[in-house]
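A.B. asks: Attaching a predicted model along with its sequence, questions to come.
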Amino acid sequence: METLHLNPKLLHTENNSKTAELYNEATEDYEFWSRDFNMHFGYYSPMSTNPFRRDSMLNEMNRQIYNRLNAKGLLCDLGCGMGGTMKFGLTKYKDLKIIGVTLSDFQMEEGNKRLAGLNGLILKEDYNHTSFANDTFDGCMAVESFCHGGHSENSFREAYRILKPGTKLVVADAFLKKEFEELCIGGSYCYKGLCNGWSLEKLGSIKKIEMLLAETGFKDIRIEDISLRVAPSVLHVPFAIGGFIFKKILNGDPLKPQSIKNLKGSLFALLSGVQMNNFGYYIITCRK
């Protein structure tokens, strides 16, 4: 298969500047979380993963995403980070080509280096307003990325627009189980800390997201609560953060402001994860 070549169209939006700044400054720190730069939580499967080996669970999440897409041809990773999920797919499934989009210059430049020789390319674009033509892709995925846009209507409508008829969107992300106004004091505190630390506009409520998908035109909507599958990887957060800080101190390296925000966000993710009455982690699969 020939190597993929496309000309990126750079898009800049003021509303996304905080997200871009976070990942331009703090992405390299994610190596403490995953050697493969999987910038998401993992999926625990008793038969195929080790709960003490974080990367085995992170890559199992990637596998679960591709299993649900069940696609061949050209895919789009909407909010691809450093291309960890892309690289997993391109390595495991030889008949795929994947385009990823990110707001971060650092992620685009360094991620494309990691994808060298594979049929993948990362472009600097806003997943709410891409330059792709209608009906371009054989599948789209969004792994803990749409939360940065507040799980907005624009994100799902844009994914619908660029998908070919009959193809799937798969989203893996955290959502609220109730409206923000209904959260308890502790839930509200954790929610605000999580959003501030990770530059999230907001988290959508899962019930409203299901309605939004249907209104957008998606069919065969399947929503899976995988919170218990994700929990073992969430429990790695304090150990990973402790190791990261210890390494920085040992090397005499200062913690960058964005790194500190990122670490705070990770801690609030752990605190949010234990409040299963307020927060849940879901895989959503739907078809255009």
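C.D. replies: Sure, I can see it. Numbers count the residues shown, from 1 in each chain.
A.B. asks: Please count neighbours and contacts with C-alpha atoms only from this point.
C.D. replies: Fine.
A.B. asks: In this structure, what residue spans correspond to helices?
C.D. replies: Here the chain has its helices, by DSSP state H, at 17-26, 54-69, 84-92, 105-114, 153-162, 185-197, 206-216, 227-234, 237-251, 257-273.
A.B. asks: Go through those and name the closest to K124.
C.D. replies: Checking these against K124 by CA to CA gives helix 105-114 as the closest, at 6.3 Å.
A.B. asks: second one coming, line it up with the first:
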Amino acid sequence: MYTLISNQDNRQLAENTEKSGDLLRKDTAFYYDECYWDYLITWCNRENLAFHYGYWDEAAPYRHHEALVNKNQLLYDVTRIKPEERVLDAGCGVGGSCIWMAKNYGNRATGLTVSSEQAKYGAKHAKRQGVADLVDFKVADFCQMPFEDESFDVVWALESSCYAVDKGDFLKEAYRVLRPGGRVVVCDGFFTRREFNQDEWKEIIVCLNGWAVPNLCIKDEFSGMLAQHGFHDITMRDLMPETMDSINYMLKVAKRWRPIHIASEWLGLRTEGQIANYQVGISQHYLFTKNLTAYCIFTGQK
């Protein structure tokens, strides 16, 4: 049996590699910088800039790109965000959510990323979409935010909290930068248990290594962590039924592009990180369909 160790980088790295927060931040930035065009070509587009899973409502079926945008709307509604409120997108990618809420609701939004390339791309996309006056980007670790206390009304973490080695460090900082009455929203993958057999652990390592993620929190423990760090009125919703179509779509994309990647790898045209990104597309499906991983949205108020 293999045991997931909380608050530790569980990835399997090259022999004699010393794990550290600095290495993880470097690996995370490198992964997203390497795979930027892969995301734009195979997953999102220049309008939604969405690096996340979509939200598929059975009552109103969506196409893939519509589902990606619908996830932004879900978080906005669940968190009860008002247009006049200032939002921090902690782990913003290239600014898709920031730009979306600025364009659709007029919110002022700040995107925080560990990648200077992502911040550069985000600023260009915000200017291209006409919201550069409402959206700005900072390069920093969201476990050590460069903001004054009580600077924001909402902290938004869409598939980004997983990159914190200690999720509590992120929640502590989120609480600090929120104004009284402010809300945090976390939408992410969560492990359903801590013990795994060899086959399960093999697929987990593919995902952790491929996406440069140190660990996932245990689903049943996250509400307690929110409360431990001062949040109240905590809510949790399991989004697996509404996410499964995206999980299946990612598997389909990975299989569709697999022959091209095999040939590109043989010709030396693809990096290890780019190849690993597509391998994750297959393994993530295994984790979700075997019920090793859940997909949930949590909210809490300061």
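C.D. replies: That came through, no problem. No experiment lies behind these values; they were computed from the predicted model shown.
A.B. asks: ok, back up a step: want to throw the helices of the first structure into CSV with mean neighbour count and distance to S48 of the first structure?
C.D. replies: Compiled in CSV, those are given as follows (neighbours: other CA atoms under 10 Å; distance: least, CA to CA, whole Å):
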stretch, mean neighbour count, distance to S48 of the first structure
helix 17-26, 18, 31
helix 54-69, 21, 8
helix 84-92, 20, 16
helix 105-114, 19, 26
helix 153-162, 20, 31
helix 185-197, 18, 30
helix 206-216, 16, 29
helix 227-234, 20, 12
helix 237-251, 14, 21
helix 257-273, 20, 23
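A.B. asks: and those as TSV, adding distance to Y127 of the first structure?
C.D. replies: Converted to TSV, the helices of the first structure look like this (distance: least, CA to CA, whole Å):
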stretch	distance to Y127 of the first structure
helix 17-26	13
helix 54-69	18
helix 84-92	16
helix 105-114	14
helix 153-162	7
helix 185-197	19
helix 206-216	16
helix 227-234	25
helix 237-251	28
helix 257-273	22
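A.B. asks: These: which one's closest to D36 of the first structure?
C.D. replies: Closest approach to D36 of the first structure among the helices of the first structure is made by helix 84-92 (5.9 Å; CA to CA).
A.B. asks: what does the closest one correspond to over in the second structure?
C.D. replies: Mapped onto the second structure using TM-score structural alignment, helix 84-92 of the first structure covers residues 96-104.
A.B. asks: quick one: contacts for the residue nearest to Q274 of the second structure when sequence neighbours are not counted?
C.D. replies: Using CA to CA, 6 or more residues apart in numbering and skipping the chain neighbours, the partner closest in space to Q274 of the second structure is C35 (5.9 Å). By CA atoms under 8 Å, 6 or more residues apart in numbering, the contact list for C35 of the second structure reads 273-274, 277.
A.B. asks: Now check C35 of the second structure against the first structure: what is it aligned to?
C.D. replies: Checking TM-score structural alignment: C35 of the second structure goes with A26.
A.B. asks: What are the contacting residues of stretch 185-204 of the second structure?
C.D. replies: By CA under 8 Å, 6+ apart, the residues outside stretch 185-204 of the second structure that reach it are 1-5, 75, 79, 154-162, 216-220, 283-284, 286-287, 291-300.
A.B. asks: same check, this time on stretch 94-110 of the first structure
C.D. replies: Applying CA under 8 Å, 6+ apart, the contact partners of stretch 94-110 of the first structure are 1, 4, 12, 16, 19-21, 23-24, 27, 72-83, 86, 89-90, 119-127.
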